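Chemist: coords please:
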Amino acid sequence: MTRRVRPWVLIGLAAVLLTGCGIRPTEVPTDFGAAPTRVGCALSGSDDMGAQAGGEFPVQVYLVCTSQLVTVDRTITLERGQSSDRVVVARELLGQLEAAPSGEEKTAGYTTDVRSGLEVSGPREGDPADALRLNAPPADMSPYALAQVICTFANSEVTAEDDEHVILGGPDAAPAREYTCTEALKARPGLIPAPTKTLD
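Modeler: Predicted structure coming up:
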């Protein structure tokens, strides 16, 4: 009479034989070397414009990375006394936004939607003292570019009164408006309209 061998017995024997000959089962391939590295989209650095002497100053600007706004550290050069000049600092920040990302930033996926030719000036008659005027109507700018400008200016202690709001206007006679850099705007600048309100 022939006795049937159950399948689980055969599986057990195969495992014993593999172990006995030094072969260990594995679920992953062998090492293919270190994983590629890249700069992450992360907040870093600080915006310290406290010194009044001329020289180089660390600043932060917002670039686009993975469809979000993320700060990157930059350095601007100012002459003596200019570090407290709202318009001068705003122009330097705008220049940083217009500049092409560095090689390292490009590798990490950073881009900028702010095109060259955008300029900023101080308030005109009737504007609040802390207003900034662009040579293009904010409403005509791309959502990403406008969000970059708003959040970069709002993040600077020189160009904004706090870390959320900035007053912007265009070249026309339309009154300047207050724009808010919110977490939602930074997370989805292409989908969330820049929060704005008219001034009293």
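
Chemist: all contacts plus neighbour counts: C-alpha atoms, from now on.
Modeler: Fine.

Chemist: need the contact list for the residue positioned nearest the centre of the chain.
Modeler: Centrality entry for the chain: nearest residue to the mean C-alpha point is V70, 1.6 Å, by C-alpha atoms, centre = their mean. Neighbouring residues of V70 by C-alpha atoms under 8 Å, 6 or more residues apart in numbering: 41-43, 62-64, 186.

Chemist: Selection in ChimeraX covering whichever of the residues you listed are buried, please.
Modeler: In ChimeraX, selecting the buried portion of those, with burial taken from 16 or more other C-alpha atoms under 10 Å, looks like this:
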select :41,62,63,64,186
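
Chemist: ok, so of the contacts of V70, who is nearest R115?
Modeler: L63 (12.4 Å; C-alpha to C-alpha).

Chemist: Now do the SS call for that closest one.
Modeler: When states are read from DSSP: H, G, I helix; E, B strand; the rest coil, the local structure at L63 comes out as strand.

Chemist: wait, it sits on Q148?
Modeler: Yes: taking contacts as C-alpha atoms under 8 Å, L63 lies within contact range of Q148: 6.5 Å.

Chemist: burial count for the nearest residue to R86 once chain neighbours are set aside?
Modeler: Using C-alpha to C-alpha, 6 or more residues apart in numbering and skipping the chain neighbours, the partner closest in space to R86 is T159 (5.0 Å). Each residue near T159 was counted by other C-alpha atoms under 10 Å, and the total is 26.

Chemist: quick one: T159 is in a strand?
Modeler: No: assignment of T159 by three-state DSSP gives coil, placing it outside any strand.

Chemist: my guess is it contacts R133, does it?
Modeler: No: counting by C-alpha under 8 Å, T159 stays clear of R133, with 11.8 Å between them.

Chemist: thinking again about what came up before, overlap in contacts of L63 and Q148?
Modeler: Between them, L63 and Q148 have 69, 97 as joint contacts when contacts are counted by C-alpha under 8 Å, 6+ apart.

Chemist: Could you also give me the structure for this next sequence, so I can compare it with the first?
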Amino acid sequence: MIFPRRRAGRGPVAVLAVLAGALVLAGCGIRPTQVPVDAGPAPSRVPCQVSAVDIAPQAGRAGVPVRVYLVCASQLMSVDRTAETTEEKAPADRVATAQALLDELQREPLSSEHEAGFSTYVRGPLLLNAGRRDDPTGTLRLSRQPEDLPPAALAQIVCTLLENGAATDGSVLLGGPGEYAPRAYTCPNATKERPDSAVPTTDTPRLAD
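Modeler: Below is the predicted model of the structure:
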């Protein structure tokens, strides 16, 4: 008795046929449909740079070009400003120059600076006066104790004064309204990179004559 011959399994053949069809479709340029994924908006880029064409003289103000330090991307970066100050080096004018720089730090960033991501941590009113009789030469006294200011604000003040020659010997001698002795603050690169850290100090120089 002859039994009918069984056909070979069709399962593997069918799978291969499906795969072959998919390859043909891919070769024809037909791509399988993909489900769109919403990854959200692209991250905004903060340039931290003000174009020269955006640096316009402040309306109605006469002064000299200065460079002040603002905060951008968690770092201190300098911007160009026009401050109401003089280029004289007399002691009285030195205090006036330092106050003019402090006033610039207390101003809200210009529109071009704001758009570039700049901000200031220096909040007024803040005033600067000359040192007392027993203070070291070149001391400036703030209307608030420097140590009570936010670290970033103090870093802005110190680095701005140093940048514009309002201090000597590579440090800024700052005191407050109290009886505490002034301290000599410096502005190394580490302070510019991490303004939220404590502003470093160095040895206080000689007393005034």
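
Chemist: Please work out the TM-score for the two chains.
Modeler: After superposition, the two chains reach a TM-score (TM-score structural alignment, normalised by the length of the first structure) of 0.71; 181 aligned residues with a C-alpha RMSD of 3.5 Å.

Chemist: quick revisit: map the residue nearest to the centre of the first structure onto the second structure.
Modeler: In the second structure, V70 of the first structure lines up with M77, judged by TM-score structural alignment.

Chemist: mean shift of the one helix or strand its match maps to relative to the first structure?
Modeler: Element membership for M77 of the second structure (DSSP states H and E) is strand 75-83. After superposition onto the first structure, strand 75-83 of the second structure sits on average 1.6 Å from its aligned residues (mean C-alpha distance after the TM-score superposition for the first structure).

Chemist: Show me what counts as buried in the helix or strand that that strand is followed by.
Modeler: Using DSSP H and E, the next helix or strand after strand 75-83 of the second structure towards the C-terminus is helix 91-106. For helix 91-106 of the second structure, burial by neighbour count (16+ other C-alpha under 10 Å) applies to 94-106.

Chemist: Out of the residues you listed, which comes closest to T202 of the second structure?
Modeler: Relative to T202 of the second structure, the closest of these is A98; by C-alpha to C-alpha it sits at 20.3 Å.

Chemist: Just to check, the closest one is in contact with L161?
Modeler: Yes: look at A98 of the second structure against L161 with C-alpha under 8 Å: they come within range, at 6.6 Å.

Chemist: Relative to Q99 of the second structure, how far out is the counterpart of S116 of the first structure in the second structure?
Modeler: S116 of the first structure maps onto G124 in the second structure when the alignment is built from TM-score structural alignment. The span separating G124 of the second structure from Q99 of the second structure equals 12 Å under the rule C-alpha to C-alpha, to the nearest Å.

Chemist: contacting residues around P177 of the second structure?
Modeler: By C-alpha under 8 Å, 6+ apart, the contact set of P177 of the second structure is 141-145.

Chemist: Show me how to select, in PyMOL, the buried members of the residues you listed.
Modeler: Restricted to the buried members of the contacts of P177 of the second structure, where burial is judged by 16+ other C-alpha under 10 Å, the PyMOL selection command reads as follows:
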select buried, resi 141+142+143+144
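
Chemist: Return the subset of the contacts of P177 of the second structure lying in strands.
Modeler: Within these, membership in strands is found for 141-142, as judged by DSSP state E.

Chemist: In a markdown table, list the contacts of P177 of the second structure along with distance to G27 of the second structure.
Modeler: Formatted as a markdown table, the entries for the contacts of P177 of the second structure read as follows, by distance: C-alpha to C-alpha, whole Å:
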| residue | distance to G27 of the second structure |
| --- | --- |
| R141 | 79 |
| L142 | 76 |
| S143 | 77 |
| R144 | 75 |
| Q145 | 75 |
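
Chemist: ok, the contacts of P177 of the second structure in the first structure: which stay?
Modeler: Counting by both residues aligned by TM-score structural alignment, their matches' C-alpha atoms under 8 Å, these that remain in contact in the first structure are 141-145.

Chemist: In contact with E88 of the second structure, which residues?
Modeler: Under the criterion of C-alpha under 8 Å, 6+ apart, the neighbours of E88 of the second structure are R94.

Chemist: Tell me how far it lies from S51 of the second structure.
Modeler: The spacing between E88 of the second structure and S51 of the second structure, counted by C-alpha to C-alpha, is 29 Å.

Chemist: same check, this time on R144 of the second structure
Modeler: The span separating R144 of the second structure from S51 of the second structure equals 34 Å under the rule C-alpha to C-alpha.

Chemist: which one in the second structure is aligned with V149 of the first structure?
Modeler: Using TM-score structural alignment, V149 of the first structure pairs with I157 in the second structure.

Chemist: quick check, that match in a helix?
Modeler: Yes: I157 of the second structure sits within a helix when classified using three-state DSSP.
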